[in-house]
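J.: I'd like to go over a predicted model; first the sequence, then the structure.
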Amino acid sequence: MTVSTQRHGAALLWIFIASGFAGLIYQSIWTQYLGLFLGHSAYAQSLVLLLFMGGMAMGAWFVSRRSDRMQRPLLWYAVIELVIGVLGLTFNQLYGASTSFAYDVLFPGAGSQASVGAIRWAISVLLVLPQCILLGATFPLMSAGFLRLRPDSDGKVIAGLYFTNSIGAAAGALAATYLLLPRVGLPGTIFTAGLLNVLVAMAVYPLSKKEATVATAPSAPTDASGVAPSLILVAAAVTGLTSFVYEITWVRMLSLALGTTVHAFELMLAAFIAGIAFGGLWLARNADRIRSPLKMVGWVQVWMGVAALGSMFVYANAFEWVGWLMRVLTRSSEGYSLYNVSSGIISLLVMFPAAFFAGMTLPLLTIILLRSGAGERAIGRVYAANTLGAILGVLLAVHVLLPVVGLKSALWIAAAGDLLLGIVLLRRAARNGTASQPAIAAAVTAFALVASMALVQFNPLMLASSVYRTGNTSLHDDTNMLFYRDGKTASVAVYATGNDKTGKTLSISTNGKVDAGLTASLAEAPRADESTMVLAAALPLALKDKVDQVGVIGFGSGLTTHTLLGSKRVGQVDTIDIEPMMVEGARLFGERVERAYKDPRSHLLFDDAKSYFSSARKKYDVIISEPSNPWMGGTATLFSTEFYNFIPRHLKDDGLLVQWLQLYEINPTLVSSVLTAMLPEFNDVQAYMANQGDLIIVASPKGKVPPLKDLFSRDPQLRAEVTRVGFGSLRDLHDAYVLDRQGLAAFASMFPTQANSDYYPVLQLNAPMSRFKNDSVMELSHVLKAPWPLSSSMSDVPRRALESPLPATRRELANDRKFHAARELREALVTGNPVRGEFASRDDAMMLEALRGLAQTCKLDEAPAQSAEIILSLAIETVPFMDASANEDMWVKPAWLGDCKPSHPLVVDALALLAATSIDDHLGAIEAGDRLLSGPDAEFILGNGNASYYVWGAMQFAAYRLHDPQLSHTLDAKFGNKIAPEVSGQIPIRLVRSLASGERSLPAEQAPVAGGR
């Protein structure tokens, strides 16, 4: 072999690494694109695998029939890489145009859900299959061209190419998610892959001129095994089938331990491919020394089956490892990076051994045919048979094994297939004098199958533990697992915790993540989740007199649908969920959700929401979007610009979107990315807090969101549901109101970020880290607790009156405790009784006693700084949480002063400010605040945190209520630089100043993607 040939061979290996790198970028990004169209990442993963493997089988088979007659296979390889590249460069535009045509034209005219499904899958196939066929042609063409350069090293060539292509693929899977997607989005990532293919074509073309101009004739047989080619092709198909059953099963298994995030999936994929790559590498270094490839491949199949069964034992410990990681890693960005590295290592421990042997099977089977004299066409034939088996493996795993027999049995059955295939191949090789080896393999097989089935248990309490969130490796031992099924898209569990004394809670989880928790009995106090699900249904029914058609996205426990059907004013409820097992499992909630199943107005549908709405040929009065958490794979698309652009087309002119958004395990910037996506698409938006961790947004695309009305009296069943969670009256609903459209825009502008988009998935990429860090968005709760009545001023609702009863069952809203505490403090100050201390803090009680003592001894003027500080501090806890009449004898005409009339300007101005803010005298508040901040005691006010916080915020709030942005700017110019940063940086101050000044424009929206929706 010449030095020139060596150089050309090395160049081709590097080029094939780049080709594999681009190929797995395609697989990863196609999964993202088709997930948008098919509605769930699990369906997209399965379809892309099918098309990827099926297309490659077709391409390889086509080449196998013509390879011997090709004069220059490397030239053809370059041409195909160029075509793949051009298709990659234009994929985003093709996707946008075809899916837009489907949503706007094909789906509305389809006539049935079956037709819509057929159209959806057909378009997905047409978008991806052509490139997959071309990709399938690349390996046999490259192999044929390389073999003509090095015809004396068939084993090294085939295994070496298999290694280089696979290791490039593993790198591509990681680069797509961790490097490219965050920076250039889906369009830029797939454009990069296309550009890389073009560069590969340009690099191969000069090398193709060096290849032989005639095909290499089939060589004389060099292996005396005399094995039938049909057996080798069957073996290739079987090993392809089992390998992909392993992959599908391992991904689902590891998702339960590591989480169903985009990062976790790509790490698993990379681990699987890395195992295959290094199996090919080992073979490349040893292939030419193997005397009997048939015996070798027989043992490889046996050890692959044993390794797959062994992965069960490793996996059983994965929950302990993840639990340990969650306990020891700091919840930070660095900690998340370490978690991802550790997740990759765990994935390798589970997948690598079996994948390593899988990486040897295809090259070995190809070598057997090459040495039997089959010629170059053997490469394509084996490759095609292997990929056809892979297609069957994906279909069998997704549609039969996982739903019918579950994770453990699916893996066991696939391993049994590999073990039996190994015995068959060894028996065939035994004709040449190795008769004892099949018996040894049979003994190993029997032991491995029996041991794995007997010794490994996949405890549902472990699988449903959500260890990747909580660090707990199992649910409590007293948990009663009522339902556990592996569906096509997720593993669903329903279980009961607690007992008759403490109260039982029923929970339903998806891949370990609890999606809903309810008390088993209505006699028990409601759980936090219940207020979210009930309020999502109750709000639109308090806004609209009649609701003929309601669409609900996401079934969850079924409580939202059940609550809606408690109203006679509802005509029909269409509840759409993509996973049938979710609906099946939720039946165990029994009477708590029975209307969702038994009421004739309830229609339960299993489909992608966007596809269903496009084909439904009707418009809705209300659409409620209540999916799972946005860090879970595929869910973030229900919080995107494209989704919010799509929904208004399926609402009536006065229709409403009700959107749930979590405020736990997420940060303010990610919430801002959702608001930045939503607000431009809706004319009016209002936000409510169901509890401190859940936001309910009501949006109208064309008109105004109607005012809340007390409509529950007509619907006793509905009233019972909402009263139980603390929203039984109109006043209770008003308490949950937090911000209007302007307020939400101001909040978004405080945390500027790119809008979450299907094509630029800010939420999908960043929410997993936020979940790991256990972030939370407390800023909106701070708005409810703000010392100026921000929320009530936006809804034009009077502040809560003293005679208005507070709900006894609700303790979830941030302002609930404030209402109670304000009443306690007022009662104590006005009546002279001690503070009860049930809700008011000890510090507030002590301040109140001190203020009363100063008033009773007429010493307010003797300690003006202390008096003003106490007055302004107590104002923070009282003024916004009572109406003007309640504030009358506390701050407007303070009864507690008695005959004492303070005269010190600091005390007088502090009381004047409180009197003005209590009765919404905004000009009076500006004047009193100005005197406090510019008078002789200004230094004290500015240097006191509570005092400056209240005074500065009250002035900006007054400017906001006067609708005078210029006044806000004037105040800012006069006092802004004097306010301490720790005061001006507080969320309520920033928000009220943004509202007052008009500086609440949303961040610049992402430039539209060519062809995108």
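T.: Here it is on my side, so go on.

J.: drop to CA atoms for contacts and neighbour counts, all remaining ones
T.: Will do.

J.: how distant is the host helix or strand of residue 322 from the center of its chain?
T.: Here residue 322 sits within helix 293-328, counting by DSSP states H and E. Helix 293-328 has its C-alpha centroid displaced from the chain centroid by 28 Å (C-alpha atoms, centre = their mean, to the nearest Å).

J.: can you pull out the strands in this protein?
T.: Listed from the start of the chain, the chain has strands (DSSP state E) covering 480-486, 491-497, 505-510, 513-519, 547-553, 570-577, 602-606, 620-625, 651-662, 684-691, 694-700, 737-740.

J.: with distance to residue 916 and mean neighbour count added, can I get these in a markdown table?
T.: Converted to a markdown table, the strands of the chain look like this (distance: least, C-alpha to C-alpha, whole Å; neighbours: other C-alpha atoms under 10 Å):
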| stretch | distance to residue 916 | mean neighbour count |
| --- | --- | --- |
| strand 480-486 | 58 | 18 |
| strand 491-497 | 52 | 24 |
| strand 505-510 | 48 | 24 |
| strand 513-519 | 45 | 22 |
| strand 547-553 | 43 | 22 |
| strand 570-577 | 45 | 21 |
| strand 602-606 | 52 | 18 |
| strand 620-625 | 41 | 24 |
| strand 651-662 | 36 | 22 |
| strand 684-691 | 28 | 24 |
| strand 694-700 | 32 | 25 |
| strand 737-740 | 23 | 24 |
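
J.: let's bring in a second model and compare:
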Amino acid sequence: MGITVDLAGSAPETRRSPVSSTWVNGLVLLSGCAALVYEISWTRQLGILFGHTSQAAAVVLASYFGGMAAGYAVGARLSRSVSPLRGYAIAELVLAGWAFAVPPLLHQMSGSSLLSLVDGLPPTVSIAVRILLTLTILSPATIAMGATLPLLARHFSDTAERPAAATSAAYAWNTLGAFTGIASTIGGLLVHLGVEKSSFAAAGASLLCGLGALGLAHRREPIVRSSSKEPAVPPPSAEDRARFRRSLTIAALSGFVTLGLEVLASRLFSLVFHNSTQTFAIVVAVFLFGLSLGAFLASRLMARVSPESLIRYGLWIGGAGISLSVVGFAWGTGMEYVRLGPTFSAYILRSLAHVVAVLLMPAIALGIVLPAAWQGAGSTRLSETVGRLTLANTVAAATGALCASFVLLPWLGLWRSVGLLSCAASAGALLAGNISRRRAAVSLTACLLSLPLWLPLSSALSRSSATQASDFRGLVERWSSAERGEALLRRWETPYGWIDLTQSDATNAYRIRQNLHYSYGSSGEDVVRERRQAHLPLLLHPDPRDVLFLGLGTGITSSGVLPHPEVQTATIVELIPEVVTAAKVLAERDGRDLSDSRLAIEVDDARHYLRGTDRQFDAIVSDLFVPWESTTGYLYTVEHYRAARARLRPGGLFCQWLALYQVGEAELELIADSLASVFPHVTLWWGRLSAGRPIVALVGSEERLAIDIAQAALRFEKLAADRRFGDDELSAPAKLLDLWIGDWPTPSPTALLNTEEHPWVEFSCPASHGSRLTLSGSRLLRYLDRRLLTLPRTALQIDGPVDLQDVHWQRFVLFPTAP
């Protein structure tokens, strides 16, 4: 006799041991942890395919949330006829199985010509095709992921005395699991285990959840009825339908406000944090923790407080809390950069305290709303209610995140966008039950608390400190003027943050900055050094005709090609469109010409551009980037260097600029070893001989660099006649060679390398920076003596007579008083 599996779970008359909610909640906790690991891992893998642009991130977000929303609908439908724990188990097993297949599928797509075809489509069509591709790859997993919640609601409908409270508690445990997922992933899982392997670990967790649920399904307390189908529910009355529509609207509003607020909060803290992956994770983690506490609170209060009251108080407190916390944070900190502590751990704790003070209370309040909406939806089946309301919540959440990035911030700016979400939450409380004068007054009062975020009492661009003091939006400019000694001339609100053009009060020099504290460069004393970042690699190549710059910044570096008559084309790839606009405005103000016919600017992700183009270059120059930011950390990986090498002509060179004051010894050696694992020859050169802010260039090439002294002398004579050159430290071949530090050796086969799978630099750099272990001052001196001055000097072929300074001359320039 064969064995059959009855998904409907008939035979209720057989008694089994009851299933403790503790075991179910344990599975839900593990499932939530896996879900966040999936999201982080898959987002990174898809970012490599589509580029790390804001549009690519939006594609992944829309696809991920879209699949989960569909899953809620599927789960609600399945819950009518499938044994809930068995259905939950099957969903987790499907999720695990497909999760194991996602990385191979992405690799297959990366190796095909499909992406090149997609990139060649019109922008709107390209985005639509990317969404379709992402949905195709992720949907089986994300639909299964979303289906689990309605099935859990059905399980609690069968077994719990208070099903809505039990489902809310499970939802809270799931969200708490998401909190642990992001904490463990960013805390070390991602870099130590690997990006792809993290998703495999999450698939293993999903597999455990599925097997565990199957085990619990065999022990569950039977339902005393002839089938597992839920009992018939009387047709809803007109009042029931109205309650459901209100709950549906409230669930959607809650999702829109909640995820929109998360996006705006991340933008807010980017103005004061150093914006490593860790600090971004803090914002998301605190938000998830607050939402889980809110859901726990809702599950406890449901027996004593009506759902309408829970919704009202959640939205009132959430709306008012958004405004009060943001205004209080801005006034309290003056939007100053959160200073480093004695260690990186101290910095993280300080950052965590800021985020908790601003976000935790609004997140808890908003976390109450969705579970309360489930309970207040009326007399429909709980599983169907949870499925439909969570679907609306999820779709609205994705819409809120996209709208905050691409609509609210560009149109309203940060402060008014926060104010709008605050008002939306406060006014939304009126949807919960009948409107009375008292409730309307409370909502109006909560809305009025956002008034400082709205009132344009004066122009934020005014240079009068007295005027700025009366304008909340001028607070940042007041700090900027007082602390930085500069005035804001123009601001662009972008999905990547604020892009500002400022002018120094002391020197009248112009500067482009992002999010207040990250400077792209200035037209003051940095001009010579910024142009040198173009001059040095061009002078190391005997005949550079086609040049590629990765990063535009101020445009000063790329304009350094203009005095070089050999250069026929210079292509500049810049990620942020508004940086291009700012650089052009800056060029007009300081008399430079970015409209030269040899210059061409492409708005794209650097790695994505290298993968998609078939052009060949004589020199590729990678600008200074902050190594620990997730959108730039991949520019120091082995895979990126391979992509660059593939785009070089024979005899070409790749130049990686690196600020030593941003990295420690370990990170410098990681980056240098990663470059040297791709290029047979790597040489190091000084870009700025400064003990406090040293800059070096790592130059990789297929063959030994060769400098013909006579030919180089002729090039220097021509450059000296061009007033746009003006670099005394590069006025002759001998002075160029004085900047040569030495050759970086080929790493051993067991050397640690920075890869897309193991992004060590992105995670270790902020720790070195936060613990003050970067290479400047005395640390640079010790490393100079121990390593840099002992490097071999054989990879450079010099043809012709020249006076070479002893390499220890560099030590004297850097540290003239050191013994």
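T.: Looks like it arrived, so ask away. Note that the structure is a prediction, hence the values are computed from the model and not measured.

J.: TM-score for this pair?
T.: The TM-score (TM-score structural alignment, normalised by the length of structure 2) is 0.86; 773 aligned residues with a C-alpha RMSD of 3.5 Å.

J.: format the strands of structure 1 as JSON lines; extra columns: distance to residue 139 of structure 1.
T.: What follows is those, written out as JSON lines (distance: least, C-alpha to C-alpha, whole Å):
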{"stretch": "strand 480-486", "distance to residue 139 of structure 1": "36"}
{"stretch": "strand 491-497", "distance to residue 139 of structure 1": "36"}
{"stretch": "strand 505-510", "distance to residue 139 of structure 1": "39"}
{"stretch": "strand 513-519", "distance to residue 139 of structure 1": "41"}
{"stretch": "strand 547-553", "distance to residue 139 of structure 1": "44"}
{"stretch": "strand 570-577", "distance to residue 139 of structure 1": "40"}
{"stretch": "strand 602-606", "distance to residue 139 of structure 1": "39"}
{"stretch": "strand 620-625", "distance to residue 139 of structure 1": "45"}
{"stretch": "strand 651-662", "distance to residue 139 of structure 1": "47"}
{"stretch": "strand 684-691", "distance to residue 139 of structure 1": "54"}
{"stretch": "strand 694-700", "distance to residue 139 of structure 1": "51"}
{"stretch": "strand 737-740", "distance to residue 139 of structure 1": "58"}
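
J.: find the residue at the geometric middle of structure 2.
T.: Per C-alpha atoms, centre = their mean, the C-alpha nearest to the average position across structure 2 is that of residue 630, at 5.9 Å.

J.: now do that residue against residue 61 of structure 2, distance only.
T.: With distances taken as C-alpha to C-alpha, to the nearest Å, residue 630 of structure 2 is found 16 Å from residue 61 of structure 2.

J.: how about residue 785 of structure 2?
T.: Using C-alpha to C-alpha, one gets 49 Å for the distance from residue 785 of structure 2 to residue 61 of structure 2.

J.: tell me which of the two has more neighbours.
T.: The neighbour comparison of residue 785 of structure 2 against residue 61 (other C-alpha atoms under 10 Å) goes to residue 61, with 20 against 12.

J.: distance between the longest helix seen in structure 2 and the chain's centre?
T.: Using DSSP state H, we find that the single longest helix of structure 2 is helix 123-159. Relative to the centre of its chain, helix 123-159 of structure 2 is centred 22 Å away, using C-alpha atoms, centre = their mean.

J.: which other helices and strands contact it?
T.: The criterion is 3 or more C-alpha pairs under 8 Å, 6 or more residues apart in numbering; DSSP states H and E, and the helices and strands that helix 123-159 of structure 2 contacts are helix 54-78, helix 84-110, helix 114-119, helix 163-184, helix 382-403.

J.: could I get the contacting residues of the residue mapped onto residue 247 of structure 1 from structure 2?
T.: Structural alignment (TM-score structural alignment) places residue 247 of structure 1 against residue 262 in structure 2. Listed by C-alpha atoms under 8 Å, 6 or more residues apart in numbering, the contact set of residue 262 of structure 2 reads 283, 284, 287, 401.

J.: identify the residue of structure 1 aligned to the third one.
T.: Meaning residue 287 of structure 2. Residue 287 of structure 2 is assigned residue 272 in structure 1 as its aligned equivalent, the criterion being TM-score structural alignment.

J.: hmm, that match is touching residue 351, no?
T.: Yes - taking contact to mean C-alpha atoms under 8 Å, the distance of 5.7 Å between residue 272 of structure 1 and residue 351 places them in contact.
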